[in-house]
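1. Quick one, what's the 3D model for this:
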Amino acid sequence: DLSLLRFISAELTRGYFLEHNEAKYTERRERVYTCMRIPKELEKLMFFGIFLCLDAFLYVFTLLPLRVFLAMFRFITLPCYGLRDRRLLQPAQVCDILKGVILVICYFMMHYVDYSMMYHLIRGQSVIKLYIIYNMLEVADRLFSSFGQDILDALYWTATEPKERKRAHIGVIPHFFMAVLYVFLHAILIMVQATTLNVAFNSHNKSLLTIMMSNNFVEIKGSVFKKFEKNNLFQMSNSDIKERFTNYVLLLIVCLRNMEQFSWNPDHLWVLFPDVCMVVASEIAVDIVKHAFITKFNDITADVYSEYRASLAFDLVSSRQKNAYTDYSDSVSRRMGFIPLPLAVLLIRVVTSSIKVQGVLAYVCVVLFYCGLISLKVLNSIVLLGKSCQYVKEAKMEEKLFNPVLTATPGKPAGKQQSMFKSNQG
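-> The predicted structure follows:
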């Protein structure tokens, strides 16, 4: 006989056994452990990737000028020895000279862009309009990065293509002008981004900075509910690495401009410090939450980030081989979408306009600073190469370095990288 008292008693004393569905609960527990491991594994990948971007970025300021000087010296002196059958310049030297010339031309072109006028023009806009502009700039930056490396690669290949082959291109000069135009426009785009961020830092109520930071959390909504394969997550991780490094450089530019306005008063640096920390912390938090839920919804383990790191390390080690088909900085550009030339043009423009060099002592300081940058670049490259060899060895990918089957042609670098990564997943 059923009664209300019996029903309540049964509800209070009813038992159940979780071990009857052990597999389900074990899987749920592993998901929790995976989410707990994501921050550590993701930041290890980010840390390695950011230093890869830093290495490619420092290359533009340190080794590239020296390589251009050596290439020009060879170009001037080699005909004196009567070596007519040999090339005047090797393909790598031609590419170095092209990069150097593009850098110099775009730097002088940037002098015609008035930063102060741009700052006051942006500052006069409403908060909502600036928020929309900043979102449009982020989209435009991704589009520029995706197409920009193709423009530069087309120039390098057109300038170094063997003469005996049938040429199906418009010529080196048009490609060169396209590359100069691209780098100049991309540098202006990044300058507008930095100016908008500077306006947000200097706003009295910080409302614009808060809205721009909240835009990072909107990114979570657009990512976590999509279907992701391991290859898609790898591309997204590379994009996040590039975005984080670019934001660090933008913050550096904002700090330089603000310190110049306050006559390099060190007290003002502490005024900027909380906002800088807030922007960096929000970026890290968004990346962690985004990757944690993507891996959860797509049943991807945290170990995949070690595989991604090994793949990036494989790129670095491959570019150091004698038969490498690309420079390391270009390899980073193709993999992560990080193109250092526009960012370098803007940083040189900001530094030269913010810091005045006068007197012998000032020039000595510049030379010492340049030597310090070279030392940092060499040290960073040595450490990265050592860690990369370690990661490649741990992933058991050494044989792929010497396997001619996986060596891509210069025209298809992306296919080589994808096949290597997919084989690593298997």
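2. contacts, neighbours, all on C-alpha from now
-> Will do.
3. So for the most centrally placed residue in the chain, what's the nearest residue that isn't a sequence neighbour?
-> Central residue of the chain (C-alpha atoms, centre = their mean): residue 242, 2.2 Å from the mean position. In space, and not counting its chain neighbours, residue 242 is closest to residue 338: 5.7 Å by C-alpha to C-alpha, 6 or more residues apart in numbering.
4. what about that neighbour, which SS state?
-> Secondary structure, DSSP: H, G, I helix; E, B strand; the rest coil: residue 338 is coil.
5. in the stretch 51-200 of the chain, which spans are helices?
-> Using DSSP state H, counting those that start in this stretch, the helices of the stretch 51-200 of the chain run over 63-77, 91-110, 115-123, 127-160, 172-202.
6. Of the ones you listed, flag the one that's most buried.
-> helix 172-202 (a mean of 20; mean count of other C-alpha atoms under 10 Å).
7. Pull the residues that contact whatever helix or strand comes next after that helix.
-> Downstream of helix 172-202, the next assigned helix or strand under DSSP states H and E is helix 207-223. Contacts made with helix 207-223 from outside it, assessed by C-alpha atoms under 8 Å, 6 or more residues apart in numbering, are listed as 127, 130-131, 134, 197, 200-201, 279, 282-283, 286, 289-290, 294.
8. Second chain to compare with the first, below:
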Amino acid sequence: MADDPNYLFSVGKSPMKYFMEEMFSGNSLRSTTTLGNEKERERVYDTIFRLPWRCELLIDVGFFVCFDSFLSLLTIMPARVLMTFWRLLNARQFKRPSAAELSDFGCFIIMACGVILLERTDISLIYHMIRGQGTIKLYVVYNVLEIFDKLCQSFNPDVLQTLFNSADGLANSQPENMSFWIWRYIYDQGLALAASIVHSFILLAQAITLSTCIVAHNNALLALLVSNNFAEIKSNVFKRYSKDNIHSLVYFDSVERFHISAFVLFVLAQNILEAEGPWFESFLFNALLVYFCEMVIDIIKHSFIAKFNDIKPIAYSEFLEDLCKQTLNLQTEDAKKNLTFVPLAPACVVIRVLTPVYAALIPCNPLPWRLFWIFLLSAIT
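-> Sure thing, here's the model as predicted:
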């Protein structure tokens, strides 16, 4: 140690001399930090200002794309199915349905069966079973359901693509191969039906769990939001992502935002039917709290993911451009960059929830007035 020049230098320096050197040697944190440059300054402002609003804009646009697909399923698809049946009934000879008509028919069967099964589900029983759990158990239940929801989001589009492929094959098959394609279409229809029904029950259970937390008076909602959202940050922020992975992650957040809207609608319907006393202010506060927490967590998550992976804010503008091209049915270079959303399961849950609300609020008037109230309530909800 005596031969070490640094050791001799440190021994030979007096405390006063060391103190004076520290006083006049510049930045006091120079030993643990480095001098920044213009690039580092840009990264700071990208993380705080430029990226959050672009990210939120992209998620919101993705939400409305999902909402458009959801409304199309509830309005355009049934009308197309009715037109197809009307054409088949009025035709003098049988005409093979097209691939689009077979696809619409398959989706209609899935949605109808899902609604029928959910109608037979006792929501009150599930609600009281979940309500009897503690706050920690509610957090565990919600996270387990969320994991299965994401698995279904990843699996169900592939199943539906398989069904559409079989519909296309059946519509364009030769007469000698007709039997093969019919059975293939039936098998794929059954698989898509099972997958969609499972997803519907998962979403219904999630909605009931969130409703339980909102109705509870022991800060269960706040505990659920804090634990769930910070677990999401922990599981996503400190990982390496490519640009394509971040692109897919934003779309997952858009779909999640739409599912949360369906859950909030479920809570609203339950309050309309069962709540006593003034409840709307409490519901509105809790709903805004859920949306605010989700928005803040998504912004924090994407800001730091972009920071750690050196993703510029302009990338989110490129993602938005790709989403606009998808919405306008313009061909993109990579189909994997498209927003994939299957609204069948959320549609089943929403129909199951709104049916008793319509039954309770539509007055017992003649048919024209009933139709008027149906259209009015449909426009409101």
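9. surely the residue nearest to residue 242 of structure 1 meets residue 344?
-> No. With contact defined as C-alpha atoms under 8 Å, residue 338 of structure 1 does not reach residue 344; the gap is 11.6 Å.
10. neighbour count winner among those two?
-> residue 338 (29 against 20; other C-alpha atoms under 10 Å).
11. The more buried one maps to what in structure 2?
-> Alignment note: residue 338 of structure 1 maps to residue 341 in structure 2; criterion TM-score structural alignment.
12. Relative to residue 184 of structure 2, how far out is that match?
-> Here residue 341 of structure 2 is placed at a distance of 24 Å from residue 184 of structure 2 (C-alpha to C-alpha, to the nearest Å).
13. swap in residue 92 of structure 2?
-> 28 Å.
14. Mind checking which of the two has more residues around it?
-> Set residue 92 of structure 2 next to residue 184 and count neighbours by other C-alpha under 10 Å: residue 184 wins out with 19 against 8.
15. ok, now which ones touch that one?
-> With C-alpha under 8 Å, 6+ apart, residue 184 of structure 2 has these contacts: residue 166.
16. Structure 1: which residue goes with that one?
-> Residue pairing (TM-score structural alignment): residue 184 of structure 2 is matched to residue 171 of structure 1.
17. which among the contacts of helix 207-223 of structure 1 gets closest to residue 67 of structure 1?
-> residue 197 (34.8 Å; C-alpha to C-alpha).
18. Next, the buried residues of the helix or strand containing residue 8 of structure 2.
-> Element membership for residue 8 of structure 2 (DSSP H and E) is helix 5-12. For helix 5-12 of structure 2, burial by neighbour count (16 or more other C-alpha atoms under 10 Å) applies to no residue.
19. mean distance, whatever helix or strand comes next after that helix to its aligned residues in structure 1?
-> Once the chain leaves helix 5-12 of structure 2, the next helix or strand it forms, by DSSP H and E, is helix 15-23. Following superposition, helix 15-23 of structure 2 is found to deviate from structure 1 by 3.3 Å on average (mean C-alpha distance after the TM-score superposition for structure 1).
20. so the very next helix or strand once past helix 15-23 of structure 2 matches what in structure 1?
-> Downstream of helix 15-23 of structure 2, the first helix or strand assigned by DSSP H and E is helix 38-45. The counterpart of helix 38-45 of structure 2 in structure 1, using TM-score structural alignment, spans residues 26-33.
21. All set now, cheers.
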